[in-house]
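Q: Please work out how this folds:
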Amino acid sequence: MAEPSFLNAIRQSYDAVAEDYVRIVAPPERMDPLTRAMLAAFADLVRAADRGPVADVGCGPGRVTAHLDSLGLSAFGVDLSPRMVELARTTHPHLPFSVGSMTALDLDDGSLGGVLALFSTFHTPPEHLPTVFAEFHRTLAPGGHLMLWGYVGDHEVLRPTRAYGGHPVSYEAHLLPVERIAELLGEAGLVVTARLVCEPAGKARWPSACFFAHKPDRS
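A: Prediction:
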């Protein structure tokens, strides 16, 4: 099956911006207190459930993966961009990172205690989100947790031409309403337990939403 074209656009764009992304985007120690608190809450949930490791999908240069490790989680990273994965492996050699797509994760069914998708799903066209969320559900163990955070809007589509230091990019950003994202998570079999909507602040130009969800434990 041919790879969807949007994946190649994301891959090429993040390969191009990787070095400046590291320079421009704040590492976990300089994130705002709310983001750090949400990550800490996610870590608490995963540790308490004790269902397995955490996959940081769309991990970029691996700094948040390393932060999860510092919070006591067994964490690894997956990213579509080979250059991002190369930077992650160089900077955090004690952690595993691999090139892969969240549309088809190379992971066993029920093998994860947690999935973190931190600003990594909004490049996905809405018609492909059911596939992504089904992969989250498939790879999570019963009782496993998902934390998803991304930009939201009223079905807006953004097509930037340059980003992160002025590098050419060809990806799109799809900003869906909060209710639609929650609906898609539910359709994938995940139970949404909390959602937090944040107004634009700092350099952010759009609102964002953080979702906590879990895969039901049928036992």
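Q: make it CA atoms for all contacts and neighbour counts henceforth
A: Noted.
Q: The protein: helices as residue ranges?
A: Ranges of helices in the chain, per DSSP state H, are 5-24, 33-49, 63-70, 82-91, 129-139, 178-187.
Q: Redo those as JSON lines? Include distance to Trp206 and mean neighbour count.
A: JSON lines is the format used below for these (distance: least, C-alpha to C-alpha, whole Å; neighbours: other C-alpha atoms under 10 Å):
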{"stretch": "helix 5-24", "distance to Trp206": "18", "mean neighbour count": "17"}
{"stretch": "helix 33-49", "distance to Trp206": "16", "mean neighbour count": "16"}
{"stretch": "helix 63-70", "distance to Trp206": "22", "mean neighbour count": "20"}
{"stretch": "helix 82-91", "distance to Trp206": "24", "mean neighbour count": "20"}
{"stretch": "helix 129-139", "distance to Trp206": "20", "mean neighbour count": "21"}
{"stretch": "helix 178-187", "distance to Trp206": "13", "mean neighbour count": "17"}
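Q: Out of those, which is closest to Trp149?
A: With respect to Trp149, and counting by C-alpha to C-alpha, the nearest of these is helix 33-49 at 9.6 Å.
Q: Now do the same contact list for the residue positioned nearest the centre of the chain.
A: Centroid-nearest residue in the chain: Ala117, 1.9 Å away (criterion: C-alpha atoms, centre = their mean). By C-alpha atoms under 8 Å, 6 or more residues apart in numbering, the contact set of Ala117 is 56-58, 146-149.
Q: One more pass at 7 Å, please.
A: 56-58, 147-149 (C-alpha atoms under 7 Å, 6 or more residues apart in numbering).
Q: how about a markdown table for those, with distance to Pro27 and neighbour count added?
A: Converted to a markdown table, those look like this (distance: C-alpha to C-alpha, whole Å; neighbours: other C-alpha atoms under 10 Å):
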| residue | distance to Pro27 | neighbour count |
| --- | --- | --- |
| Asp56 | 15 | 25 |
| Val57 | 17 | 27 |
| Gly58 | 15 | 24 |
| Met147 | 18 | 23 |
| Leu148 | 18 | 20 |
| Trp149 | 16 | 23 |
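Q: To compare with the earlier structure, here is another sequence to fold:
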Amino acid sequence: MVGHDALTVTREAYDAVADAYADVVRDSLRNTPLDRAMLGAFADVVRVSGDGQVADLGCGPGYVTAYLNELGLPAFGVDASAEMIKLARRDYPALRFDVGSMAALDIADGVLAGVLSRWSIIHTPPQDLPGILAEFHRVLAPGGHLLVGLWASEDASHPTQVFDHTVAPAYRWWPDHLAALLGEAGLVEVARMLREPQPADKRQFRAFHLLVRRA
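A: Down below sits the predicted model:
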């Protein structure tokens, strides 16, 4: 389970900056074609593997949830920040958005065709991440897919690195280390994408996506 203090700090921090944060990120997919490509690949494999809903966990102001729906997925969003959910419901009233914690999802076992965790586990202390990944596994149907996106640490000798996120304490991960943790949670790697920082990126870190499947 995620420590109460870490979750509270993150939730309160995002509640306090919700409007400003939403203004910054709302159109960010426009400038990240490789990220869009990974979301498109995720949508394709989810559709091929079977019907079912898709949860955007840590959805923030809901713009990626809306994009998944544009790609044809019946997606809904979950976020710990009530203020973020309020903005998502305002901007995308036709979609479903729930306040909730990734550490204890109010979702039945094995019902989701897909889960998206796009830069949503960066605030999770490394010792708490296995509990989050176990929740992802629990809510996915057999054969369901999870797409994780976040920033990469510098090298394998430093599998997690703390960095100044501005909003709340955050961590970068070495891709192989995270892939191993996902494997321990019963989630098998299907594909990955590692991209170098782009000129428009606020943080000049490498980013990566891991696409995994519940066996």
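Q: The longest strand anywhere in the first structure vs the second structure, average offset?
A: Using DSSP state E to define each element, the first structure has its longest strand at strand 140-151. Mean deviation of strand 140-151 of the first structure relative to the second structure after superposition (mean C-alpha distance after the TM-score superposition for the first structure): 0.4 Å.
Q: can you list the residues that contact that strand?
A: 42, 46, 49, 51, 110-122, 175, 206-217.
Q: Could you check how far the aligned partner of Asp176 of the second structure in the first structure is from Glu29 of the first structure?
A: Asp176 of the second structure maps onto Glu179 of the first structure when the alignment is built from TM-score structural alignment. Distance, Glu179 of the first structure to Glu29 of the first structure, using C-alpha to C-alpha, to the nearest Å: 31 Å.
Q: Grab the nearest non-local neighbour of Leu39 of the first structure.
A: Spatial nearest neighbour of Leu39 of the first structure, excluding adjacent residues (C-alpha to C-alpha, 6 or more residues apart in numbering): Leu68 at 7.7 Å.
Q: which residues does Gly72 of the second structure contact?
A: With contact set as C-alpha under 7 Å, 6+ apart, Gly72 of the second structure has no partners.
Q: for Gly58 of the second structure, same thing?
A: So Gly58 of the second structure contacts 78-79, 117, 120 (C-alpha under 7 Å, 6+ apart).
Q: closest to Phe136 of the second structure among those residues?
A: Among those, and counting by C-alpha to C-alpha, the member closest to Phe136 of the second structure is Ser117, at 9.2 Å.
Q: can you give me the end-to-end distance of stretch 15-32 of the first structure?
A: 26 Å.
Q: Return the distance of the closest residue in space to Pro28 of the first structure that isn't next to it in sequence relative to Arg30 of the first structure.
A: Spatially, and ignoring its direct neighbours in sequence, Pro28 of the first structure is nearest to Val64 (6.3 Å; C-alpha to C-alpha, 6+ apart). From Val64 of the first structure across to Arg30 of the first structure, the span is 11 Å (C-alpha to C-alpha).
Q: next one: Val169 of the first structure
A: 26 Å.
Q: Which residue of those two possesses the greater neighbour count?
A: Neighbour count, other C-alpha atoms under 10 Å: between Val169 of the first structure and Arg30, Val169 has more, with 21 against 9.
Q: what sits against that one?
A: Counting by C-alpha under 7 Å, 6+ apart, the residues that Val169 of the first structure touches are 13, 160-163.
Q: and these as CSV, adding distance to Leu7 of the first structure?
A: Listed next are the contacts of Val169 of the first structure as CSV, based on distance: C-alpha to C-alpha, whole Å:
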residue, distance to Leu7 of the first structure
Ser13, 10
Pro160, 16
Thr161, 16
Arg162, 17
Ala163, 17
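Q: Nearest to Phe6 of the first structure among those?
A: Ser13 (10.6 Å).
Q: nearest to Val25 of the first structure, of the contacts of Ala117 of the first structure?
A: For those, the nearest to Val25 of the first structure is Gly58 (14.4 Å; C-alpha to C-alpha).
Q: Look up the closest residue to that closest one, ignoring the ones flanking it.
A: Asp79 (4.5 Å).
Q: what's the distance between that neighbour and Leu7 of the first structure?
A: Asp79 of the first structure is 11 Å from Leu7 of the first structure, by C-alpha to C-alpha.
Q: With Ser208 of the first structure instead?
A: 22 Å.
Q: picking that back up, in the second structure, which residues correspond to the longest strand of the first structure?
A: Residue span in the second structure matched to strand 140-151 of the first structure, by TM-score structural alignment: 140-151.
Q: Val152 of the first structure: neighbour count?
A: With other C-alpha under 10 Å as criterion, Val152 of the first structure counts 24.
Q: Show the contacting residues for the closest residue to it other than its chain neighbours.
A: Nearest-residue entry for Val152 of the first structure: Leu175, 4.4 Å, with adjacent residues in sequence omitted and distances by C-alpha to C-alpha, 6+ apart. Neighbouring residues of Leu175 of the first structure by C-alpha under 7 Å, 6+ apart: 122, 151-157.
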